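Trainee: pasting the structure only:
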């Protein structure tokens, strides 16, 4: 059985998942990097394959709240440029999940987490070295810009399908394209709502989501809204540098924990 129900989770396990759901809400309205921590918690408490199915509806609940909060700040030309490549990545990830067992998925999630942590550190260091973002906040129209969008799109689609871990990939693309805070949050909100909803039929077809797993989701989504409200309050007050360091550290620990299980 690939799905999990509320009755399969211990009280301590549910408490951990509830904290992860709070982080999902917070990440959607404040700092997207917190999603990698939620991913690590879900994969640690639940079987790896089952964790992706349980987490997806929780993410969609966070996406809806983010869209309601930042809907006026989305940049649609960027979204239309990314979607075809993301679709190819989602299909590739679905094929991978058809043949991968729980151990392979767990290792894949661990590797993805460590890779995304490395990408985040690299992005921060290059930004500190004075590497300027692209001038056009919607992404350049040159051939190199289109190749970049397609590359990030495919990787983002694959990682979001296999591990719900497309956030760091898209964050790096949007930041490198020169998006300011509100434009970043608005564009990523619509992006992940559309992508995550499109993943639902694939996840149901793979047996990762059913009525039993949705019962666990119904309990967990109650914790998403408080996290989103706190994120909306904190977005202009949070110490971004310190929080990113904590997220990176937690991501590395979660990735190593999955690889060493």
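Mentor: Okay, I see it. As the structure is a prediction and not an experimental result, all values here were calculated from the model.

Trainee: Going by C-alpha atoms from here, please, whenever you check contacts or count neighbours.
Mentor: Will do.

Trainee: packing partners for the longest helix seen in the chain?
Mentor: Looking across the chain with DSSP state H, the single longest helix is helix 102-128. Using 3 or more C-alpha pairs under 8 Å, 6 or more residues apart in numbering; DSSP states H and E, the elements in contact with helix 102-128 are helix 48-70, helix 143-163, helix 167-176, helix 240-260.

Trainee: what's the most buried one of those helices?
Mentor: Comparing the helices and strands packed on helix 102-128 by mean neighbour count (mean count of other C-alpha atoms under 10 Å), helix 48-70 ranks first with a mean of 24.

Trainee: relative to helix 102-128, how tilted is it?
Mentor: 40 degrees (axes from the mean of the first three to the mean of the last three C-alpha atoms, to 10 degrees).

Trainee: What angle do helix 143-163 and helix 48-70 make with each other?
Mentor: Using the same axes, to 10 degrees: helix 48-70 against helix 143-163 is 130 degrees.

Trainee: neighbouring contacts of the helix or strand that comes right after helix 48-70?
Mentor: Moving toward the C-terminus from helix 48-70, the next helix or strand (DSSP states H and E) is helix 76-99. Residues from elsewhere that reach helix 76-99 (C-alpha atoms under 8 Å, 6 or more residues apart in numbering): 105, 138-139, 146, 149-151, 153-162, 187, 191, 195, 199, 202, 206.

Trainee: Quote the end-to-end distance of stretch 232-249.
Mentor: Start-to-end span of stretch 232-249 (C-alpha to C-alpha, to the nearest Å) is 24 Å.

Trainee: try stretch 156-171
Mentor: 10 Å.

Trainee: The residue lying closest to residue 235 once chain neighbours are set aside - how many residues pack around it?
Mentor: Nearest non-adjacent residue to residue 235, counting by C-alpha to C-alpha, 6 or more residues apart in numbering: residue 30, 4.9 Å away. Close neighbours of residue 30, defined as other C-alpha atoms under 10 Å, add up to 27.

Trainee: can you tell me which residues contact residue 30?
Mentor: Contacts of residue 30 (C-alpha under 8 Å, 6+ apart): 185, 228, 231-232, 234-235.

Trainee: Against that first model, consider the following:
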């Protein structure tokens, strides 16, 4: 088990932030969790420690949003995401983390700028098989390495302007399957060392606390605010990943 106090100083807020996002408040703020923990441990180790905690959070989120999900979208994006996870697993030893950060950053920032630029002209988009499959594959792929599947899938989901609990419930089901599908691949790749699993166990009690806090905040916020927060966090985290990707490639 990791005993460095600085690790827990970073890991505790990282887990709580992820839980709050899974509870429906703040959306893409969860993407800061791996980088925050990576201040102390390698990003791959941070991702491995987080995965069992995320799987528990997903179960709590499923119970929280029970029955509130869009089946049409899930039939489109879930199979595509599994393909993305498989691609991520097969290319895990080859892929450059900085390239992934750069890709997500460009997509996220471009999407938000375009959405705000055209906000007075936009109408809610219906579910789309080809768009959903594309963004589903990309979300599964980026989720595998650094748990950064949120921005790609939100590029597809946010323009549909679903009711807030329906949106968050759909994402809860989506990431439950994505994260559980990642578990066998992480086992095969040797990511679940005893040190990582024991550290996950210590942080596990924070999982339901974070999710319930996020749901509590969601119920006390109006729909417009939730969507604006999603766009703001998508822009901030996309910008952060864009800068990190560029700096990493230049280093």
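Mentor: Sure thing, it's come through. Not measured: the values here are computed from a predicted model.

Trainee: hmm, back to that, from the contacts of residue 30 of the first structure, which land in helices?
Mentor: 185, 228, 231-232, 234.

Trainee: and residue 93 of the second structure, what pairs with it in the first structure?
Mentor: Under the alignment (TM-score structural alignment), residue 93 of the second structure maps onto residue 98 of the first structure.

Trainee: burial of that match, as a residue count?
Mentor: Residues near residue 98 of the first structure, counting by other C-alpha under 10 Å: 11.

Trainee: which pair in the contacts of residue 30 of the first structure spans the largest distance?
Mentor: Within the contacts of residue 30 of the first structure, 185 and 234 form the most distant pair, 13.6 Å apart (C-alpha to C-alpha).

Trainee: Of these two, which one has the most company?
Mentor: Between residue 185 of the first structure and residue 234, counted using other C-alpha under 10 Å, the more crowded position is residue 185 (27 against 15).

Trainee: What's that one aligned with over in the second structure?
Mentor: Under TM-score structural alignment, residue 185 of the first structure pairs with residue 168 in the second structure.

Trainee: Map residue 115 of the first structure onto the second structure.
Mentor: Residue 115 of the first structure maps onto residue 106 in the second structure, by TM-score structural alignment.

Trainee: repeat for residue 154 of the first structure
Mentor: Match for residue 154 of the first structure (TM-score structural alignment): residue 137.

Trainee: Contacts only, for that match.
Mentor: Residue 137 of the second structure makes contact with 77, 80-85, according to C-alpha under 8 Å, 6+ apart.

Trainee: what about the first structure, which of those residues hold up?
Mentor: By both residues aligned by TM-score structural alignment, their matches' C-alpha atoms under 8 Å, these still in contact after alignment to the first structure are 80-85.

Trainee: nearest to residue 53 of the second structure, of those residues?
Mentor: Closest to residue 53 of the second structure, out of all of these and judged by C-alpha to C-alpha, is residue 85, at 18.3 Å.

Trainee: For that closest one, the count of nearby residues, please.
Mentor: Neighbours of residue 85 of the second structure (other C-alpha under 10 Å): 26.

Trainee: Map residue 230 of the first structure onto the second structure.
Mentor: Using TM-score structural alignment, residue 230 of the first structure pairs with residue 213 in the second structure.

Trainee: and if you look at residue 73 of the first structure?
Mentor: By TM-score structural alignment, residue 73 of the first structure lines up with residue 68.

Trainee: before we move on, what about residue 174 of the first structure?
Mentor: In the second structure, residue 174 of the first structure lands on residue 157 (TM-score structural alignment).

Trainee: List the contacts of its match.
Mentor: Contacts of residue 157 of the second structure by C-alpha under 8 Å, 6+ apart are residue 167.

Trainee: ok, residue 42 of the first structure touching residue 55?
Mentor: Yes. Look at residue 42 of the first structure against residue 55 with C-alpha atoms under 8 Å: they come within range, at 7.1 Å.

Trainee: which residue in the first structure lines up with residue 183 of the second structure?
Mentor: By TM-score structural alignment, residue 183 of the second structure lines up with residue 200.

Trainee: what sits against its match?
Mentor: Here residue 200 of the first structure is in contact with residue 56 (criterion: C-alpha under 8 Å, 6+ apart).

Trainee: Now do it against residue 57 of the first structure, distance only.
Mentor: 8 Å.

Trainee: same thing with residue 233 of the first structure?
Mentor: According to C-alpha to C-alpha, residue 233 of the first structure stands 24 Å off from residue 57 of the first structure.

Trainee: gap between the residue lying closest to residue 231 of the second structure once chain neighbours are set aside and residue 118 of the second structure?
Mentor: Nearest residue to residue 231 of the second structure, sequence neighbours excluded (C-alpha to C-alpha, 6+ apart): residue 112, at 6.2 Å. According to C-alpha to C-alpha, residue 112 of the second structure and residue 118 of the second structure sit 10 Å apart.

Trainee: before we move on, what about residue 62 of the second structure?
Mentor: Residue 62 of the second structure is 34 Å from residue 118 of the second structure, by C-alpha to C-alpha.

Trainee: that older thread, so who does the match of residue 185 of the first structure touch?
Mentor: 22-24, 65, 69.

Trainee: Now with 10 Å, please.
Mentor: 21-25, 27, 61-62, 65, 68-70, 162, 174, 215, 218 (C-alpha atoms under 10 Å, 6 or more residues apart in numbering).

Trainee: try residue 164 of the first structure
Mentor: Contacts of residue 164 of the first structure by C-alpha under 10 Å, 6+ apart are 35-36, 38-39, 51-53, 55-56, 59, 109, 156-158, 196, 199.

Trainee: anything in contact with each of residue 185 and residue 234 of the first structure?
Mentor: With C-alpha under 10 Å, 6+ apart as the test, residue 185 of the first structure and residue 234 both reach 29-31.

Trainee: Closest one to residue 210 of the first structure out of these, please.
Mentor: With C-alpha to C-alpha as the yardstick, the closest approach to residue 210 of the first structure among those comes from residue 29, at 27.8 Å.

Trainee: Please consider this matter closed, and thank you.
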